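Student: no sequence for this one, just the structure:
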């Protein structure tokens, strides 16, 4: 009997020990991913439905290791988005577009609300595809809560998942256009005010449209400092900040001329813009890029520190280092003619417009060798003045397309002859031939053509 009791006691003890061991083992709880959390949140059911419907297997993507930061619009936010865009339900949204919109709510890495608040404001990249084969930029501003692109405010921050962080927001963040980014950034409010002055919708319609644009956007300080000294048309000035047909990244810019949407007088000849990348990016020698490569769906924005006024011929001569010697010649102190003042005459006032055949630095260096002198100061004033006069035509904006073989061009100093067969050239009274090596640098008061040989007056 005692043996039986002992057996029963041992058995009970063994069971108790086993039970205690099982109780000590922790319960295995599977970590919740961003998708798991969204699926368990009733107010995010539309987000989950959108993730399932969109191209790109986004449910699987956001179930991956990450880490990701997801800005999660509520059901109410989705309902507003659908209504505002003319959709009855999610099924009507093209799945490729839906995918890009959703990816525009995903940031690489784990970013807390405190991280954003510490930065104050700025741009971060999303997973959406933007212009120039770059990822889209997203603007955040924490001056009054955490707001993205000026439209979506965080209502519930820092919901932790195993593969990142979720911030619930009160609006769907659409794919931003250039106008979206300009309107969202308070440092560009003066630009937005100028673009929409008097109820004007021309610029906002254009820069909200599909296509590729590069916009040089003056900040508020730039507009505050701008006095419009030549009383130029505001729409033309604004157009002078827009390049159409290309989304140009700062890394792809070189020292060159491009065309803006501003035009010469009442013609369709677009004004030129000189880009210099020797020290950052400088435009027409006056405006410097301070924040580059803000990526939108339809182009790229570069913030600049000055308004780019409509350029004169003198502005281009000063901005382009290839014309440094020409500027030195035009500004020599003993000249009895004010070349700079004359060539700054605005369009509509005689003797503007001008056509200037501008010798490069190399052209002047060759001239000094040809004349057997060491510098410009060795050329007497009457000869220098006559030489410079042979490079300017008054009251004419002669484009390269206007030139023809045997064409006589009457400059301020005398006649020269143009030819175009085999390449555009100019022949002076001495039979010396200058090649036109760059054409149609269009200013607001005339046009410049660069030449490789200085034109001389008749040599007796």
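Tutor: Looks like it arrived, so ask away. The model shown is predicted, which means the values in this text are computed figures rather than measured ones. Numbering: from 1, shown residues only.

Student: From now on I want contacts and neighbour counts done on CA atoms only, so please keep to that.
Tutor: OK.

Student: what's the residue closest to the geometric middle of the chain?
Tutor: For the chain, residue 301 is the residue whose C-alpha lies nearest the centre (CA atoms, centre = their mean; 2.5 Å).

Student: which residues touch the helix or strand hosting that one?
Tutor: Assigned by DSSP states H and E, residue 301 falls within strand 299-304. Strand 299-304 is touched from outside by 130-132, 177-178, 211-219, 222, 246-249, 287-295, with contacts defined as CA atoms under 8 Å, 6 or more residues apart in numbering.

Student: Out of these, which sit inside strands?
Tutor: When DSSP state E is applied, these are split such that 213-218, 287-295 fall in strands.

Student: want to compare, so here's the second one:
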């Protein structure tokens, strides 16, 4: 009676299949429900006769007839014939039993996954490879569902639901993958594949990494982005510009022969000798990383992609052996690209389109480089969730505010103002205040932590904070020569000068800023409204008057109301002389053009006094 019921179930399923096949109007995936097992579906479906015969020979028909939750990628008869022909095998009967078992298990997952649940990525089949580890399948959903780049789910033939799982009909048998097969299947490794298959190498690497001689292999596979960063570091545009010997040294440095090293078997500080001959070191103190000869660690970003002749772990950096590192002299962009501490800076540089500028030979630049922690603090303090939220124009100027033209080693830095490549709305370069009295500080907000990283096109000084675009207040508070001025501006009985001069209302400002000695020379510092009038007499609103804009006899109205008159040239060492509202003359302009985003500062040696008779 049970046998009769089983026959009736199979007949009913075959009738349903016939109805589905005749209905060509539905291009979607069927999800046809049945209480047949996967084995019964294979037995009752004409296009699976080869599959069923293989399952019976391998002793797996019974397994797929038992209760469970399986996913089977089921090759058609045509797929089996193509596989046998391609491998010179007359029939399934000629395939060795143990080979056939593993081949079939490479089409089976131990959980039920419908087409809507499939995502691009790796998953393990029930087939096994070195050390009895389950083989990996790479599922790609960019166009339908593709498996290992060799087989695809046939349109309209996904989601044949069984009582113990689901069947997806595929157009090709999925052979046990080699390391080369997995590299070819994943587009993220296309640069690696291009390197391995360089015409001058012939089939050296494809034969090695698809075969068993010297296997199993452990391969640390750099992503395409990792190769892009390598090219940046080398100052080249293409892998074609790297000579054969160097490229082979690099590729060999990513392979460990004779060992299938899983992620779980790694230990902190463990060393491994590569196929190239030099060692790599594993650092598990904060995630899984690899130390190479460059002292810049690579992150292991995907693990345990198991093939039949080894295992792949994806890394975000091309590993550099000592033999190659000795000959590398990276550019600024290249150094940043090779150093994980500056991954945020690299992302910012790429978003701002500044990669080429920082990669150019002969650029001769000095860069103050904020690390990842500095960028995180900058984003948090400015209310940005990520770099993606920072407007490109703003990000570009912030980055350029860390760059000076010319090479300035730490020994050449002194307490002074210099210009960065950032500009205000008028195209004037912003200033940078460097203070070397105690280390090297920049605009009073960032400290140099590591100096004099000399690279091919300049020098890098690592800093602990992003140097935000400066306002008038930035420079006033950063420069110890203006402490008396800052005290006056922030006195309790004064308006919010700090808020005014750090904002954009009535900007740009031109500020004649008295140095400390100017305040010291006053008989007494005014208070209250008198102090307000004095301070306002030093500010010109809505005008960014640089030194080149000054002319002899020019008279300009201040925020207080009285005019300040310019005399050129200045007396003695003065760049210019000023006459204030009270008629005091010979007031010396002793430093000019400290350029902020919202105005410009000129330092003066005497406090300006307005006309008190008004």
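Tutor: Arrived safely. Since this is a predicted model, take the numbers as computed values, not measurements.

Student: Can you name every helix or strand that the helix or strand following the strand holding residue 301 of the first structure contacts?
Tutor: Proceeding N to C from strand 299-304 of the first structure, the next assigned helix or strand is helix 313-319, under DSSP H and E. The criterion is 3 or more CA pairs under 8 Å, 6 or more residues apart in numbering; DSSP states H and E, and the helices and strands that helix 313-319 of the first structure contacts are helix 324-330, helix 339-343, strand 446-451.

Student: Rebuild those as a markdown table, extending it with distance to residue 433 of the first structure and mean neighbour count.
Tutor: Supplementary listing: these in a markdown table, determined by distance: least, CA to CA, whole Å; neighbours: other CA atoms under 10 Å:
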| stretch | distance to residue 433 of the first structure | mean neighbour count |
| --- | --- | --- |
| helix 324-330 | 18 | 18 |
| helix 339-343 | 24 | 16 |
| strand 446-451 | 10 | 25 |
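
Student: I'd like these as JSON lines, with distance to residue 399 of the first structure appended.
Tutor: JSON lines is the format used below for those (distance: least, CA to CA, whole Å):
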{"stretch": "helix 324-330", "distance to residue 399 of the first structure": "21"}
{"stretch": "helix 339-343", "distance to residue 399 of the first structure": "17"}
{"stretch": "strand 446-451", "distance to residue 399 of the first structure": "7"}
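
Student: about what we covered before: residue in the second structure paired with the residue nearest to the centre of the first structure?
Tutor: Alignment of residue 301 of the first structure against the second structure is given by TM-score structural alignment, with residue 460 as its counterpart.

Student: same question, residue 101 of the first structure
Tutor: Per TM-score structural alignment, residue 101 of the first structure is not aligned with anything.

Student: residues near the residue nearest to residue 122 of the second structure when sequence neighbours are not counted, how many?
Tutor: In space, not counting the residues next to it along the chain, residue 122 of the second structure is nearest to residue 138; the distance is 4.6 Å by CA to CA, 6 or more residues apart in numbering. For residue 138 of the second structure, the tally of surrounding residues (other CA atoms under 10 Å) stands at 23.

Student: Quick check, residue 138 of the second structure in contact with residue 147.
Tutor: Yes: shown here, residue 138 of the second structure and residue 147 form a contact pair, counting by CA atoms under 8 Å, at 5.6 Å.
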